[in-house]
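>>> Fold the following and give me the result.
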Amino acid sequence: MAAGGPASELIMFIVAVIVAGTVAGALTYVTTDIAHGINEHGELMADRLRTDFAIINDPQNIPVNTSTSPYTYTFYIKNIGKETIAFTSNSVQVFIDGTLIPANQLSFEDVNGDPITSLQPYEVGVIEVQPQSNLASGYHTITIVLENGVKRKLIFRIS
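Below is the predicted model of the structure:
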């Protein structure tokens, strides 16, 4: 009977070591997973902070080409970030008054009217918008969203 005591204590010790090892392994996995998530989120935030742009139109005087039907509205975009911005209908979404403008109603150009696919830092690009119908006189909102989610709004007036 004297041998049963140390044997059961040894078994309990081994079980305790196994349980402790399992808990330590699980905590290591969870901690590593959290660290990777924080790292990925930090990279995403850094990318969003390096990517920035501004709509540089005069909100009271939006250029309108009345020789097209419907009219074509011109918006100037300046890359004020440190990263190149993809500047195509696949990477930039345009909303006017909350309505998504389809890609076939948009054109992306440089200030000389030449088609471009990206905006370098501090470069100005032009988005020509030709909605299905002319915008009514009054105030409207344009929202431009980049592929990484960075967005800017401008409230503008059409006379």
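>>> make it CA atoms for all contacts and neighbour counts henceforth
Will do.
>>> how far out from the middle of the chain is stretch 88-105?
15 Å (CA atoms, centre = their mean, to the nearest Å).
>>> how about it: buried residues?
Residues of stretch 88-105 classed as buried: 88-89, 92-94, 96, 101 (neighbour count, 16 or more other CA atoms under 10 Å).
>>> hmm, which two among those residues are most spread apart?
Across these, the longest distance by CA to CA is 17.2 Å; it joins 88 and 96.
>>> Okay, strands next: where are they in the chain?
Secondary structure of the chain (DSSP state E): strands located at 53-55, 64-65, 72-79, 85-86, 92-96, 99-100, 106-110, 118-119, 124-129, 138-146, 151-158.
>>> most packed of those?
Counting by mean count of other CA atoms under 10 Å, strand 124-129 has the highest mean neighbour count of these, with a mean of 22.
>>> Could you check the angle it makes with strand 106-110?
Calculated by axes from the mean of the first three to the mean of the last three CA atoms, to 10 degrees, strand 124-129 forms an angle of 160 degrees with strand 106-110.
>>> Please report how far residue 148 lies from residue 52.
For residue 148, the distance to residue 52 equals 10 Å [CA to CA, to the nearest Å].
>>> try residue 11
Taking CA to CA, one finds residue 11 at 63 Å from residue 52.
>>> Give me the nearest residue to residue 100, chain neighbours excluded.
residue 94 (5.9 Å; CA to CA, 6 or more residues apart in numbering).
>>> State the distance from that neighbour to residue 127.
Between residue 94 and residue 127 the distance is 9 Å, computed by CA to CA.
>>> Leaving out chain neighbours, which residue sits closest to residue 108?
Closest to residue 108 by CA to CA, 6+ apart is residue 127, at 4.9 Å.
>>> Please generate a structure for the following sequence too, so the two can be compared:
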Amino acid sequence: MASNVFSEIIIFVSVLIITAAVSGNLVTITHKLSLGINNKGEILSSKLSQDFEIINDPANVPRNSTTGITTLYVKNTGKTQIPFNGNVFTVIIDGDIKNIDSTADLNDLNGVLDPSEVGKIDVSYNNTGYHKIKVISEQGVTRTLMAEIQ
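Model prediction:
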């Protein structure tokens, strides 16, 4: 009888140890999932609050034929500031990434586009005609314009 009780106690303790290990793993996994969901939520919130539009006239995108610079105008249509420099945006014309020569905030020169402010992006591109122009922010917001570069 005593050996039966002893065996049951050992099995009971073993089950408690295994249960504690499994529940510890579940707590860790749940915590990691919760952190990941929180992170994704912050990224999505940032993406939704930062928005812009390309406001060039599609029939007449300005180009300086002497310098080979095409000028794009973007307006912050989001609710938060957008850092405004060549490292924040990527410009793709007809599928090719183009060099950004300069950026300028047309309202003030603080390097940030406040909501409803307009900025200018000068791109090294000297071809005329109709082109597909895509501007991508570092947050992943993409805007496309089919336009004629003059």
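>>> What would you report as the TM-score here?
The TM-score (TM-score structural alignment, normalised by the length of structure 2) is 0.91; 150 aligned residues with a CA RMSD of 1.7 Å.
>>> tell me, what residue is most central in structure 1?
For structure 1, the residue nearest the mean C-alpha position is residue 149 (1.7 Å; CA atoms, centre = their mean).
>>> dump the residue contacts of the nearest residue to that residue once chain neighbours are set aside.
In space, and not counting its chain neighbours, residue 149 of structure 1 is closest to residue 48: 7.9 Å by CA to CA, 6+ apart. Contact analysis of residue 48 of structure 1 by CA atoms under 8 Å, 6 or more residues apart in numbering lists 148-150.
>>> could you dump these to a markdown table with distance to residue 121 of structure 1?
Shown next, in a markdown table, are the contacts of residue 48 of structure 1 (distance: CA to CA, whole Å):
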| residue | distance to residue 121 of structure 1 |
| --- | --- |
| 148 | 16 |
| 149 | 18 |
| 150 | 15 |
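>>> of those residues, closest to residue 79 of structure 1?
residue 150 (11.8 Å).
>>> quick revisit: quick one: which of residue 11 and residue 52 of structure 1 has more around it?
residue 52 (20 against 11; other CA atoms under 10 Å).
>>> In contact with that one, which residues are there?
By CA under 8 Å, 6+ apart, residue 52 of structure 1 lies in contact with 79-82, 150.
>>> Widest-spaced pair of those residues?
Farthest-apart pair in these is 82 and 150; separation 13.7 Å (CA to CA).
>>> which neighbours do the two share?
51-52.
>>> picking that back up, aligned to the residue nearest to residue 100 of structure 1, what sits in structure 2?
Matched by TM-score structural alignment, residue 94 of structure 1 corresponds to residue 91 in structure 2.
>>> Wait, its match touches residue 100, no?
Yes. Under the criterion of CA atoms under 8 Å, residue 91 of structure 2 makes contact with residue 100 at 7.3 Å.
>>> who's in contact with the alignment partner in structure 2 of residue 126 of structure 1?
In structure 2, residue 126 of structure 1 lines up with residue 120, judged by TM-score structural alignment. Counting by CA under 8 Å, 6+ apart, residue 120 of structure 2 makes contact with 71-74, 103-106.
>>> what about 6 Å?
Counting by CA atoms under 6 Å, 6 or more residues apart in numbering, residue 120 of structure 2 makes contact with 72-73, 103-104.
>>> Residue 115 of structure 2 now?
Per CA under 6 Å, 6+ apart, neighbours of residue 115 of structure 2: 76-79.
>>> which ones are touching residue 123 of structure 2?
For residue 123 of structure 2, the contact set (CA under 6 Å, 6+ apart) comprises 69-70, 99-101.
>>> redo that, cut-off 7 Å
Residue 123 of structure 2 makes contact with 69-71, 98-101, according to CA atoms under 7 Å, 6 or more residues apart in numbering.
>>> looking at structure 1, which of those residues still make contact?
Retained in structure 1 by both residues aligned by TM-score structural alignment, their matches' CA atoms under 7 Å are the following of the contacts of residue 123 of structure 2: 69-71, 101.
>>> Leaving out chain neighbours, which residue sits closest to the counterpart of residue 75 of structure 1 in structure 2?
Aligned against structure 2 by TM-score structural alignment, residue 75 of structure 1 finds its counterpart in residue 72. Nearest non-adjacent residue to residue 72 of structure 2, counting by CA to CA, 6+ apart: residue 121, 5.1 Å away.
>>> Contacts only, for the one you found.
The contact partners of residue 121 of structure 2, by CA under 7 Å, 6+ apart, come to 71-73, 100, 102-104.
>>> Thank you, goodbye.
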